[in-house]
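> Got a sequence here, can you build the structure:
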Amino acid sequence: MSSGFRQPAFRDELPPAADIIGENPAPRLTTMYRRIWFETMHEMPFVNTALSVEALGFQRWQPGNPATTDPAAALLDGHPGAAAPAPAGDWIGAVITPWFINVFLLPGGGSLWSDRRRGERCWLEFPIGPLEFIADHDPTAEVATFQYCPLFAPPSEFSSQTAARAAALAALAAMFEPLPGAPRSAAAPSTRKPGSSRRAFFRRISQG
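Next comes the predicted model:
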């Protein structure tokens, strides 16, 4: 047996370079997951029918800069994702569905995004510390390429859309708040262990 690392029998090919998304992606994500809900997910036994599909809190963010908008401002006038974006940076926001609540990263021209194979995991640095994201790619979908950080799957603990929305916005806010004593620049190399950052992240969500 070779002493080298064993390679998986199958790996997805690296997808084409993702197109930069210039406009707030929340409407496209909402359309995509509503379609998935009606086509394939609505009869699944683990879904939470108290929840509906909603993309919210999307803003552009660049490592090393402060968050450009308050995530809650993305609910202006009752329209998810209505806040005006900053001129540069990749898109960060949340998506609620009856079967998951996740934070999403989409390419907006910033330095946080990098093209990755479907299913590939990576740790990305935020003010709270490194958080793990998973790449996905479907060239036939309304949003072909994105990365996501799982929050709740399935989101069975939520009794209403209001509660799910509050948890999603709390997660977004927590990402941009450094831990006590940590440097405020997200561009600085992290000395924090990924696991500790993730635990702190979920503690802040639960306290939100």
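> From here on, just use CA atoms for contacts and neighbour counts.
OK.
> Which elements pack onto the helix or strand where Pro130 lies?
In this structure, Pro130 sits in strand 129-137 according to DSSP states H and E. Here strand 129-137 touches strand 121-126, strand 145-152, helix 194-207, going by 3 or more Cα pairs under 8 Å, 6 or more residues apart in numbering; DSSP states H and E.
> next up, for comparison:
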Amino acid sequence: MNERYECGVCWTVYDPAEGDEVGQIPAGTPFASLPDEWRCPRCDAGRERFLRLSEPPPAGEAVDVETRLDALLASYRRTRDTSIRGLPIDNPHLDVEAVGFHRDGDAWLGVLITSWFMNVVRFPAMLGAWEERDEGEVVERTFPSGTYDFTLSRVAGFGLLETCSLISPMGAFDDPAVVRAVAEAALEEIEREPEPPPQATTRLSRRQLFGRRGHGGERAREP
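The predicted structure follows:
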């Protein structure tokens, strides 16, 4: 089995084709054959924190947005269930949801709701499009309403995405329907074209209107 696994803590990938030099695991060792005491070579997390990586389509192929969203939600639900549940930042009234995702140039844009934050999220519309970028990179994205900072990160079991924080934590909410409405309103506001400034209007009196000079420099006669 050549399936790769990714650490859910630090995103280190275990590739059977390479093995693990730190743990003295020879190349060609499947993940299932790793010893029980084996741990992540970067963050020392146990085997149970690793998630299987599905084989991505070839780079340059358009993503299926529903499949990608399913993977995104599944990843954050695992994080909630294994790391967030029971902490003060966790809001048990809320689930992990995706709201309003649609194409935004070369990416998909929408709002990700979890029990501990709400973010605007972008991820590439083409597989492998962002692999050359550095995690932690902050980039300015311009929308009709203004310019916003997005941070690039890698999510275990999903891949690269950009996030712009809206709300965290989520303790002020107890109704998922209200949270969805807030997410929709935030997305609409970001993409709303600004109102044009009101045009100044000057009301001229009859004397001002007819008393202006004509092209020849003579004052126009009043009727």
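> Report the TM-score for the pair.
Comparison of the two superposed chains (TM-score structural alignment, normalised by the length of structure 1) gives a TM-score of 0.59, and 137 aligned residues with a Cα RMSD of 2.6 Å.
> Would you mind finding the most buried of the helices and strands packed on strand 129-137 of structure 1?
strand 145-152 (a mean of 20; mean count of other Cα atoms under 10 Å).
> what's the angle from it to helix 194-207?
Between strand 145-152 of structure 1 and helix 194-207, the angle comes out at 60 degrees (axes from the mean of the first three to the mean of the last three Cα atoms, to 10 degrees).
> Can you check which part of structure 2 strand 145-152 of structure 1 sits on?
The alignment of strand 145-152 of structure 1 onto structure 2 (TM-score structural alignment) spans residues 160-167.
> hmm, who's touching the matching stretch?
With contact meaning Cα atoms under 8 Å, 6 or more residues apart in numbering, stretch 160-167 of structure 2 is reached by 117-124, 130-131, 148-155.
> For that stretch, give me the average deviation versus structure 1.
With mean Cα distance after the TM-score superposition for structure 1, stretch 160-167 of structure 2 departs from structure 1 by a mean of 0.5 Å once superposed.
> Kindly state which residue of structure 2 is aligned to Thr49 of structure 1.
Thr49 of structure 1 maps onto Pro92 of structure 2 when the alignment is built from TM-score structural alignment.
> Over to Glu23 of structure 1?
Match for Glu23 of structure 1 (TM-score structural alignment): Val65.
> how much does the helix or strand containing Arg68 of structure 2 deviate in direction from strand 159-167?
Under the criterion of DSSP H and E, Arg68 of structure 2 resides in helix 65-79. Helix 65-79 of structure 2 and strand 159-167 are oriented at 70 degrees to each other (the same axes, to 10 degrees).
> helices or strands next to helix 65-79 of structure 2 in the packing?
Using 3+ Cα pairs under 8 Å, 6+ apart: helix 65-79 of structure 2 touches strand 97-104.
> Only the buried residues of the strand it packs on, if you could.
For strand 97-104 of structure 2, burial by neighbour count (16 or more other Cα atoms under 10 Å) applies to 97-99, 101.
> before we move on, back to that, show me what contacts the match of Thr49 of structure 1?
Here Pro92 of structure 2 is in contact with 85, 115 (Cα under 8 Å, 6+ apart).
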